[in-house]
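> here's my sequence, what's the structure:
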Amino acid sequence: MTDSKFKGIKRRDFIKGALVGTGALALTGINSRSAEAAGVPKKWDVEADVVILGFGGAGACAAIEAADAGAKVLILEKQPQNNLINNTRMSGGIYHSPDPAGDRKALKEYAKAMFSGENIPAMLEGEQPDVSDGLAEAWAQFAPENVDFLKKLDPAFNTVAFSRFSGAAFPTFPGAKESKYRVYGSSFTNKADFNIPTMNSPKSEKMNGEAFFTVLREAVEKRKPRILWETPAQRLIVNDKGAVIGVVGKKKDGKEVCCKARRAVIVTTGGYEYSLPMRRAFLEGPGVEGWAFYGTPENTGDGIAMAMQAGAALAKVGKAASRIITAVPIRHHGLKMGLITDSVGGANSIVIDNYGNRYAAETLVTTDPSRYFFYKEAVKFDITKLMYPRVPSWMIFDDTLRSKGTITSLGISTAGFGFVPWTKDNMDAVKRGWILKADTLEELAAKIKEQKENRKLMEAANLVRTVGRFNEFCKKGNDEDYGRKTGTLGPVDKPPYYALPLYAGGPNTKGGIAANARREVLDWLGKPIPRLFTAGEISSALKFVYQGGGNLTECIVFGRIAGRNAAALKPWK
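Purely as a prediction, here's the structure:
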């Protein structure tokens, strides 16, 4: 970048310093729609009708829709072409596609309840009442088309039914029954097994998120957009009228490339799971060491920072699709990496706090409707001791559980895509010290107490008493303390014993930049920033509750809407 190529960059540089240099997040452009994010270049390096930032599920759907509308599309992606691993690809491939024969008004009501909640009698106020009606209407219109949309892109793609994720996760919400809500898995086979990695498998054998994203990626590539690989977007270019007219990217060689967007820019860069300053600023409790995520480490909040520089408002930024999961000392951007931990709440295990006490029915962690809220229990603050006694929590289990199943899912997420090594018998993690092992509960308590994060709080007598009490409940077939599901009441009684740290976390953050149903990014006055659109977890519609598969669903629904509306604009002059 040189002064001869750009005008008026001083304010931009100041903002960039405030965002990055201090680790704080400034709310820029609160009262102005003409915030200058970058000077307008005298010469453009690349031009397109629609410029999309990020090639994940939402970006792919936006690209497909924009291209089908006749727009010339350009995609900027920070990852290399031969190693594009995004949250969509790493996911379980679960998505929603309500029965088209269901009641559309009921579907709108159910969607509004999930997005904002103001149609639920017990709610004091809605999470996003200014835009929820439009968002719900869009969901009711597009979501029932999701199966057909994917099948038309690739007829070889198969939907897979899950009994565990069969319908509405919130059956008491308005419209839950009448909407005929449906949830499916993704596959090119006749099954979707979370424990079989298919990252490097032939297309005909791909499952889960790998299958889902394969459909989208191939559909995008058939439309032949220009893709600038290893070129992360750096800043939006805003003209003197406050319209976003392009973006500056940074190529692998360090040179900047100025990309003109004749119609619009769509930001689909994902959440801020691996942005240390944003996590510290936005997440509840100890946002850095008290949380972990099991999605791509490339989600560093870039789009949120860029949109803020252009005057974008924020919306419920602290929201996350999270429960409690384990994490390992493999760090990216200074942050430890998590793993799916659906084994929590299974037989022969309990969850305790740092003192050795149970604090909830463990089945709440992994079953609807509570599972994506459970992180709130994990980061609960003790207002008398002024500390977080459940950061981390500990999963205590015996050799029965260790030997009969794998703690994580080996086919998807961080284990399935090679970020975290894990073996089927869990013993490699034991050898690495990620899982603590002891012959007695007293010895296990001592090992937990030695861990820095326990802060020497563990009391052996508490742990022994807690396990003994739980085992008595197992004999009775009734958890008298917390009402845990009877079918999971297997005792913790076969040594050796194990302990696994658990942190608030999950696949991704959901809060970020504010947007309306047209997927126009909004400023702090609630007005659209001209020619700037967004979709995906960076601007998730699911602000009140989250149902598993919701992120992929909105990738399709709101990615398509963003692409369609961006392509419909007339080119600026």
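
> alpha carbons only for contacts and neighbour counts from here, please
Will do.

> ok, for D154, nearest residue in space, not its chain neighbours?
V215 (6.1 Å; CA to CA, 6 or more residues apart in numbering).

> which secondary structure element contains L74?
Per DSSP states H and E, L74 falls inside strand 73-76.

> need the next SSE after that strand, C-terminal direction.
Later in the chain than strand 73-76, the nearest helix or strand by DSSP H and E is helix 87-90.

> as a check, name the ranges of all helices in the stretch 201-350 of the chain.
208-222, 276-282, 302-309 (DSSP state H, counting those that start in this stretch).

> could I get these as TSV with distance to V317 and mean neighbour count?
What follows is those, written out as TSV (distance: least, CA to CA, whole Å; neighbours: other CA atoms under 10 Å):
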stretch	distance to V317	mean neighbour count
helix 208-222	25	23
helix 276-282	6	20
helix 302-309	10	26
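
> so can I have CSV of those showing distance to G117?
As requested, these are exported to CSV (distance: least, CA to CA, whole Å):
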stretch, distance to G117
helix 208-222, 29
helix 276-282, 22
helix 302-309, 25
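
> out of these, which gets nearest to F558?
helix 208-222 (14.5 Å; CA to CA).

> list the helices and strands that closest one packs on?
Helices and strands touching helix 208-222, by 3 or more CA pairs under 8 Å, 6 or more residues apart in numbering; DSSP states H and E, are helix 57-68, helix 87-90, helix 146-153, strand 183-187.

> now the other sequence, so there's something to compare against:
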Amino acid sequence: MYGVFWSAICDEWSAGRSDSRDCRKRRSALVGDGARARRGVEAALPESSRVSFDVVVIGYGYAGAVAAIEAHDAGAHVLLLEKMAAPGGISICSAGGVRIAYDAEDALDYLEATNAGTTPTKVLRQLAEGMVELPDRMRALARVSGARVEVRPAKGNYPFRGHESFGFAMVEDVPGFSSEAAYPNVKGSAAGARLFKVVEDNVRERGIEVRLETGARRLLTDGERRVTGVDAGEPLHAGAVVLACGGFEADPEMQKQFWPSKPVLSAAFRGNTGDGIRMAQALGAGLWHMWHYHGSYGFRHPDPSYPFGIRTKRLPDWLPGDAPRDDVRMPWILLDRDGRRFMNEYEPYLQDTGHRPLERFRPEVQDYARLPAWLVADEAGRRLYPFGQPTYNEPGQCFEWSDDNLAEVELGILQRAENLDGLARGLSVSRARLDATLERWNRGCERRRDEDFGRPAPSMAPLIEPPFYFGRVWPIVSNTQGGPVHDERQRVLDAFGDPIAGLYACGELGSVFGHLYLSGGNLAECFVGGRIAGREAAGA
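Alright, predicted model coming up:
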């Protein structure tokens, strides 16, 4: 409803004139009344009590940038806070593919199926409708940078009803832009960096005030639980606050309370420590989806100064029921601590669910059988491609995985065994157990059928050529989905379902995804939810 309403009045993004004076006047007449009324009240208050901003947005990734842009374009005086020394957060490490939809009803059917009743239909409908509008929104933002946005069809990750209604929108080119030069502390996809360049240019073009190295500590209220600002080392008064400060990938203490497996290594960013969750909780916010995180399995660097887990190489996702690609091979298997396979190492969307099979706790021995698990490959597999794919947004880091995996043997991430006896010793399993496991696997490769876990046949590679290589693998979290509950207007709700006045959330913080994730879905939430949150906050 809101998207159609604003398009009819004056859709600045679609028109590509975000600084249009006439458009700003018309919007301000509708959503600026609340801001002007607050300023009228301020004039009668002591200087120390006056509202400094209409909207404060906490967190400068995709979601925070979009919320700030939308609030500004609705006539609000906006402050954008970021606790780290540079903006980007985990957003800038993303693959940059924003999920779009061609049909809102079909997209809603799919979202309902993948969320399994964990998210209200009204909230999912708002996302589905926003995904249909996203290509035009992104193209309008891209004009500021002279960037080119391309859209292509891409099915959902699972064959639920509506899965064919999706696609991706990506920033394919920004003239004169180099991701390495612009963001030297980031190792990720160039497409993700280009997308962040576009939103950063839009923030800068509008003259939105940004304060870096300014962490939010607590929310300010009026004593009646209406949010009136934020404590960020000094009181910053505002008519509304938007929480867009990410999840808790880098907070192991919070993870311990909600996740069954321990430890889980963070993939890319140290700044997401659950700040927004705690601030919302302090005002009675309800929580959802706290168990759910987007992640896979990967390696731990032996140098403690390297703070992240290292995911295995990303292979193409595949859709159950469709014929798998013939050109994708995975040269390893995973074994538990007893030397047995325990999962399909190449699940349909491995980057999302690959961590889940590692979580089983064995009451019989009071321990985790698969923490760590073992990745095992042979010499032919070692030569195929790099096993690891580091990603990070971190000053001072420069770790690159070698093309032939041999530097990682020297580092100790991988170990080498000259024969099967040495491999059995390295894994601390009996030679008989190892032989049984490898014989069954190699027989399955000959028959092109994994009878145990259903791994796609083209991906199967026998383990026969010494020397053999093995390394410990752990659960890796790329980003979390849990956080404060919000409604279709992005208003944070308390534990009884009532809105907390003046408080909004968007992006990864309290994601709508509560069961199975849709690739690119968090990015869609950043743009759709960020837009709604910014607009609502401006009119609060």
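
> quick check: TM-score for this pair?
Superposed pair, TM-score by TM-score structural alignment, normalised by the length of structure 2: 0.82. Supporting alignment: 478 aligned residues with a CA RMSD of 2.9 Å.

> returning to that earlier point: look up the counterpart of the strand holding L74 of structure 1 in structure 2, residue range please.
Under TM-score structural alignment, the alignment places strand 73-76 of structure 1 onto residues 78-81 of structure 2.

> how far does that stretch sit from its chain's centre?
22 Å (CA atoms, centre = their mean, to the nearest Å).

> kindly report the same for stretch 531-545 of structure 1.
Centre-to-centre, stretch 531-545 of structure 1 and its host chain are 11 Å apart (CA atoms, centre = their mean).

> start and end of it, how far apart?
The first and last residues of stretch 531-545 of structure 1 sit 29 Å apart, counting by CA to CA, to the nearest Å.

> then stretch 337-349 of structure 1?
23 Å.

> could you check how far it is from the centre of its chain?
Worked out by CA atoms, centre = their mean, stretch 337-349 of structure 1 lies 18 Å from the chain centre.

> quickly find the element holding the corresponding residue of structure 1 for Y504 of structure 2.
For Y504 of structure 2, the aligned position in structure 1 is F533, judged by TM-score structural alignment. Taking DSSP H and E as the definition, F533 of structure 1 sits inside strand 528-534.

> what's the mean deviation for that strand versus structure 2?
Mean deviation of strand 528-534 of structure 1 relative to structure 2 after superposition (mean CA distance after the TM-score superposition for structure 1): 0.3 Å.

> before we move on, back to that, identify the residues contacting the match of Y504 of structure 2.
Applying CA atoms under 8 Å, 6 or more residues apart in numbering, one finds that F533 of structure 1 lies in contact with 264-267, 515, 519-521, 562, 566.

> columns distance to K319 of structure 1 and neighbour count on top of these, output as a markdown table?
Shown next, in a markdown table, are the contacts of F533 of structure 1 (distance: CA to CA, whole Å; neighbours: other CA atoms under 10 Å):
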| residue | distance to K319 of structure 1 | neighbour count |
| --- | --- | --- |
| A264 | 27 | 30 |
| V265 | 25 | 32 |
| I266 | 22 | 29 |
| V267 | 19 | 32 |
| A515 | 15 | 28 |
| R519 | 19 | 26 |
| E520 | 20 | 23 |
| V521 | 18 | 29 |
| A562 | 22 | 32 |
| A566 | 27 | 30 |
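
> determine which two of these are furthest apart.
A264 and A515 (14.7 Å).

> quick one: residues contacting the equivalent of Y359 of structure 1 over in structure 2.
Residue correspondence, TM-score structural alignment: Y359 of structure 1 in this structure matches F342 in structure 2. By CA under 8 Å, 6+ apart, the contact set of F342 of structure 2 is 334-336, 357, 453.

> from R311 of structure 2, how far out is F342 of structure 2?
Distance from F342 of structure 2 to R311 of structure 2, by CA to CA: 19 Å.

> would you mark the buried spots in stretch 215-224 of structure 2?
Judged by neighbour count using 16 or more other CA atoms under 10 Å, the buried positions of stretch 215-224 of structure 2 are 215-216, 218-221.

> same thing with stretch 64-82 of structure 1?
64-67, 71-79.

> could I get the full set of strands for the stretch 451-573 of structure 1?
497-509, 512-513, 520-522, 528-534 (DSSP state E, counting those that start in this stretch).

> in structure 2, point out the residues matching the shortest one.
The alignment of strand 512-513 of structure 1 onto structure 2 (TM-score structural alignment) covers residues 483-484.

> that stretch vs structure 1, mean deviation?
On superposition with structure 1, the mean distance recorded for stretch 483-484 of structure 2 (mean CA distance after the TM-score superposition for structure 1) is 1.2 Å.

> centre of the chain versus that stretch, how much separation?
Chain-centre distance of stretch 483-484 of structure 2: 14 Å, with CA atoms, centre = their mean.

> what does stretch 122-135 of structure 2 give?
On CA atoms, centre = their mean, the centre of stretch 122-135 of structure 2 falls 18 Å from that of its chain.

> and that stretch, what's buried?
Residues of stretch 122-135 of structure 2 classed as buried by neighbour count (16+ other CA under 10 Å): 123-135.

> pick out the most distant pair among the buried residues of stretch 64-82 of structure 1.
A71 and Q79, at 23.9 Å, using CA to CA across these.

> now the helices: where do they sit in the stretch 401-540 of structure 2?
406-411, 420-427, 431-447, 521-538.

> okay, now T172 of structure 1: neighbour count?
For T172 of structure 1, the neighbour count with other CA atoms under 10 Å is 11.

> that one and A113 of structure 1: what is the separation?
10 Å.

> what of D99 of structure 1?
Separation of D99 of structure 1 from A113 of structure 1 (CA to CA): 18 Å.

> can you check A415 of structure 1 too?
34 Å.

> ok, now K224 of structure 1?
Counting by CA to CA, the gap from K224 of structure 1 to A113 of structure 1 is 39 Å.

> please say which of these two ends up with more neighbours.
A113 (27 against 14).

> A helix includes the more buried one, no?
Yes. According to DSSP: H, G, I helix; E, B strand; the rest coil, A113 of structure 1 belongs to a helix.

> shouldn't it be in contact with P174?
Yes. A113 of structure 1 is within contact range of P174, at 7.1 Å (criterion: CA atoms under 8 Å).

> closest to the centroid, which residue in structure 2?
N479 (4.4 Å; CA atoms, centre = their mean).

> if I pick it, what's in contact with it?
90, 247-249, 293-295, 508.

> closest one to S178 of structure 2 out of the residues you listed, please.
Distances from S178 of structure 2 to these, taken by CA to CA, are shortest for I90, at 18.7 Å.

> what about that closest one, how many neighbours?
The tally of other residues near I90 of structure 2 (other CA under 10 Å) stands at 29.
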